[in-house]
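Peer 1: The following block contains a protein sequence and its predicted model.
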Amino acid sequence: MNESAQTPDRTSEDRTWWKEAVVYQIYPKSFNDSDGDGVGDIQGIIDRVDHLDDLGIDVVWLSPVYASPHADNGYDISDYRSIDDRFGDMDDWERLRDELHARDIKVVMDLVVNHTSDEHEWFEKSRRREDGYEDYYYWRDPAEDGGPPNNWESFFGGETWSWDEQRQQYYLHLFDEKQPDLNWEHPQVREDIYEMMNWWLEKGVDGFRMDVINLISKTRGLPDGEAGDWQTGVEHFMNGPRIHEFLQEMYDEVLAGRDVMTVGEMPGVDIDEAKQYTGADGDGLGMIFTFEHMNLDHDGGRWDLHEDYEAWDLRDLKEFVGRWQRGLAEEGWNSNYLGNHDQPRIVSRFGDDGQYRVESAKLLGTFLLTLSGTPYVYQGDEIGMTNVDWEHLDEVVDVDTINHVELLMAEHDIDDYQELRGFVNARSRDNARTPVQWDDSDSAGFTDGEPWLKVNDNYTEINVAADRTADDSVFEHYRDLVDLRHERDVFVYGEFEMLLPDHEHIFAFTQSLDDERVLVVLNFSDEPRTVDLGESDGRLLVSNYDDPATDLPTLTLAPFEATVFEV
């Protein structure tokens, strides 16, 4: 049985640059270090900007470069209008903006406004109860038993409340204790945020990626949550009662009348909710990041320890993709991603980082760049970078990983980290944050100093310089796909039709637009697979094998083979 989306209405008014763009995420701390201090910086990005231009991408999503104590690697912001001196200064940022814009590459900044750093001026004034700032954050007295005000659980493990000695109250933090949640119920908080957003737009940014933006509204009174399979209290801080009001206000005060790209990171959102958040009839966002497919191997509990923690089923991925491609065909817009700074490396998670690393890296790139919607490529995926072996816990920097490992060791009475080593290797966010591997020199060409985070041991074999000169270059395959996507609207606006939805190893689909139709066939396995696609003939557009399977209608695909036909 085939599953298809309704034919999209792609009028000229419906076309926008950000729908047709390919986005590349840069995690600045790990991209390229220009001054030898071991930390990536803005000048380092400028030095590598031709790499981005060669790849053909249209947008850089720049993870936070704001002033920050880096308790959560920059997602704890102490000043929204200053550049952290680890990365440079505002002059450096403006040069980067100009270098990218000169190459027709737009810049999207990370907007982190669910919380700030506890070193932000607003929080310091709030803890001192300065006039006007008393309620900028969520402050509460202890519960009757003297403990935290409610039973909510943090995304990073443990409680969501920390005691502040100066104010003599608890404050709320859904993430690290150094990331207190802003109180969006306070009108002045919202006004200050909108003013800051307008300030950045006037400086030439082309949009915002909005960090956990659907957490900004909490249930009034902050009541106890019900214990569930995932996270206690989530029903009170995810998609809260005033979320649509706040986002519509943001649109009216900041985004209306501006040709900008917006994407909201929104855990726990379904298709109907996505439609509410996006578009002219919704809250005005361009698109959202959903997390359903990020749960394929853990069902929402990323740190739930179990024996088959790496197992996932391709049929579940197909069900997710088909449902979202169909669901947002006429309303809303899809954002397509497999990895980012918060997820393991895609070739290790969804492909094969051993014998078929190159083939599976190309297959995953083919998958991302042929779906309808806007694709997001994370730094290093264009050369097939892999997960890391975290031999000792003291090599890990990520606060989320460290907190959860400590909780797991206590919960399961584990004394030796080595019992959790494989689990950490598969789950840690630090996998995506290791320095980009530019060449086979010391520290992978990332820095002349001591890197802030361990460089993957395989950098002498997997690096940009080696890949770009290889006959089987992953980078060149990505570039070919980006060019193909730019040339053919069918990959952007096409009508999606799933083929073979119940096949355990083959992901096949077509995209159709006007009189153009393409067929994408992907073998997500390490064995040859034979399938009948029901197509009489087709012209090969791209493949990740030199001798691809082309004898339609029956194809015998090699391990991790990816083929795209015009049919």
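Peer 2: Looks like it arrived, so ask away. Residues are numbered from 1 along each chain as shown.
Peer 1: use CA for all of it now, contacts and neighbours both
Peer 2: Fine.
Peer 1: and stretch 331-342, how far out from the chain's middle?
Peer 2: 7 Å (C-alpha atoms, centre = their mean, to the nearest Å).
Peer 1: what comes up buried for that stretch?
Peer 2: Residues of stretch 331-342 classed as buried: 331-341 (neighbour count, 16 or more other C-alpha atoms under 10 Å).
Peer 1: what's the closest of those residues to V65?
Peer 2: H341 (14.1 Å; C-alpha to C-alpha).
Peer 1: Next, the contact list for the nearest residue to that closest one once chain neighbours are set aside, please.
Peer 2: Excluding the flanking residues, the one nearest H341 by C-alpha to C-alpha, 6 or more residues apart in numbering is A432, at 5.3 Å. Shown in contact with A432 (C-alpha atoms under 8 Å, 6 or more residues apart in numbering): 340-345, 387.
Peer 1: With G380 as the reference, measure out to A432.
Peer 2: From A432 over to G380 the distance is 8 Å, taken as C-alpha to C-alpha, to the nearest Å.
Peer 1: before we go on, here's another structure to hold up against the first:
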Amino acid sequence: MTVGGGRDTAWWQSAVVYQIYPRSFADSNGDGVGDLRGVIGRLDYLRTLGIDVIWLSPVYRSPQVDNGYDISDYRDIDPLFGTLPEFDALLARVHELGMKLVMDLVVNHTSDEHPWFVESRSSRDSATRDWYIWRDARDGAEPNNWGSLFSGSAWEWDQTTGQYYLHLFDRKQPDLNWQNPQVRKAVQDTMIWWLDRGVDGFRMDVINFISKADGLPDAPAAPEQRFVVAFENFADGPHVHEYLAEMTRAVFGGRDGEFITVGEMPGVTPQQARLYTDPTRGELNMVFQFEHVSVDHGPAGKFDYRGLDLVALKKALHRWQVELADTGWNSLYWNNHDQPRVVSRFGDDDPDYWAASAKALATILHGMRGTPFVYQGEELGMTNFPFRTPQDHRDLEAVNFHRSVLETGGDEAAALAGLAKISRDNARTPMQWDAGPNAGFSTGEPWLAVNPNHTWLNAAAQIDSAGSVFAHYQALIRLRHDLPVLVDGDFTPLMEDDPQIWAYTRSTSTAELLIIANCGRDPRTVDIGREWIDAEMLLGLADAPATLTSASLDLAGWDARIYMRPVR
């Protein structure tokens, strides 16, 4: 069994992961919602891309309040997506094609329709009462001032039993009480059940929230603040390392096979991540951190969009490269189901530049030390949707935010502008397979509108095109599989304060790579040093010289290159 491991031995260090958001990937039955049979029908596409691991967003039985992140049965498939036999068929086909499959584990909270919670709220004396976090009112109001990440209070009053329960997300997503060993055992048993079925690991949703501060104290707040998102009181809590180490021992201990564990951890620092991912501690393989996808947030939060500061973005990612260099491991991502499309966010989605900026950003990310994650459509350069009205949005977070702005007399125009740029719905528009009706996603009416640009931005137009974004991702994935320096090499940042050029080197005792990109429309000439004369270009513009002949490098707008030279 391989869960941790040294930097030279773990299989997942040279792997590339592809996230599928099933609701929006491929619909096989025409109901407008993607499903498991739709995924099965597109697996050859992923094999062609070169993917090693598929991360499947939740397909468990769920009321779908938060698109499946509110689970009512951890051991069944929601009929919206298919059946357990269909899941088994998907898993078998994934393995047949030489790939692995990772499930999304959502165990900070359940749905309020989960039998555990139904029993818990039935009576103060119920067998699972202490499986959730219940508290008495304080001075006739909530037990503390914690706010939900989906707006408003993090507490919901239960009339039947006369207490509040905690929900860090929607009121229909009550938090589990991980202090109760029965809860931890139930979660571990669920994980073992899926491993016995053949899955290859887990991506763990907000897993650093499972240990709340002892006593659930108030969070610091300004006088006018009624509720506060109290990260310091529920993120990276006092027992989280203990719980994760216990989970790894109980679930993976003594089990043969190669597995992967990834923890989503909002607010985690590099210092904390070193502990979570130190292989000697036996907790997780890697974490998802949020520092680099928060650099464009304003003081009022993620929808207070402030635009890109490229220097801040570079330094955020570089810091993680440097600080996890000797202990732990990085995950590398631009996109996922919670983030807007990177081409529209950090790149340039003008039709004249979208492809070049997609390639440049991909080159920068895939050249770093860590395991790259590709989100569906990213390999095509999919862009944000042209959202205009509140009714365009379906995501619970977006709907709640807009409502709270109206209720508090906020600036609706500014809120809609922030939603258009940052809303999670941008990632969830249907996969753009072809130029036909509904982008080839479904024969029915899609649950979320298809981006109008699918008529020219789609998989069918790119798969057989040598200069496409898809082909560029294929080349990057091949390089990671073929070049040990991309996996093991040291990372050295260059030109960190340059507002347009992103550059760094990766090096071992035998080889060195230069990864460089011009992150803007204006051409630039960059002095890279005479030591790079005669270096071989591994990836770049088709008409660029195959070998460097000068210490100066001319870069067109959104041009990106990878060069390699031997270390003498």
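Peer 2: Happy to help now that I have it. Predicted model, so just to flag it, every value in this text is computed and none were measured.
Peer 1: Quick check: the gap between the residue most central in space within structure 1 and E124 of structure 1.
Peer 2: The centroid of structure 1 falls nearest to N340 when counting by C-alpha atoms, centre = their mean (3.8 Å). Distance from N340 of structure 1 to E124 of structure 1, counting by C-alpha to C-alpha: 32 Å.
Peer 1: and what of W161 of structure 1?
Peer 2: Counting by C-alpha to C-alpha - W161 of structure 1 and E124 of structure 1 are separated by 17 Å.
Peer 1: Of the two, give the one with the bigger neighbour count.
Peer 2: W161 (28 against 15; other C-alpha atoms under 10 Å).
Peer 1: Quick check: chain neighbours aside, which residue is closest to that one?
Peer 2: Of all residues not flanking W161 of structure 1 in the chain, L172 sits nearest, at 4.8 Å (C-alpha to C-alpha, 6+ apart).
Peer 1: Show the contacting residues for the counterpart of P375 of structure 1 in structure 2.
Peer 2: In structure 2, the residue matched to P375 of structure 1 (TM-score structural alignment) is P372. Residues counted as contacts of P372 of structure 2 (C-alpha under 8 Å, 6+ apart) are 15-17, 331-333, 365-366.
Peer 1: which element is P372 of structure 2 on?
Peer 2: strand 371-375 (DSSP states H and E).
Peer 1: I'd assumed H486 of structure 1 was in a helix, is it?
Peer 2: Yes: H486 of structure 1: assigned to a helix according to DSSP: H, G, I helix; E, B strand; the rest coil.
Peer 1: now the lengthiest helix in structure 1: which residue numbers in structure 2?
Peer 2: The longest helix of structure 1 (DSSP state H) is helix 187-202. Helix 187-202 of structure 1 falls opposite residues 181-196 of structure 2 when the two are matched by TM-score structural alignment.
Peer 1: how big's the offset between that stretch and structure 1?
Peer 2: By mean C-alpha distance after the TM-score superposition for structure 1, the fitted stretch 181-196 of structure 2 averages 0.6 Å away from its aligned residues in structure 1.
Peer 1: so where do the strands sit in the stretch 251-400 of structure 1?
Peer 2: Along the stretch 251-400 of structure 1, counting by DSSP state E, counting those that start in this stretch, strands occupy 261-265, 287-289, 335-336, 374-378.
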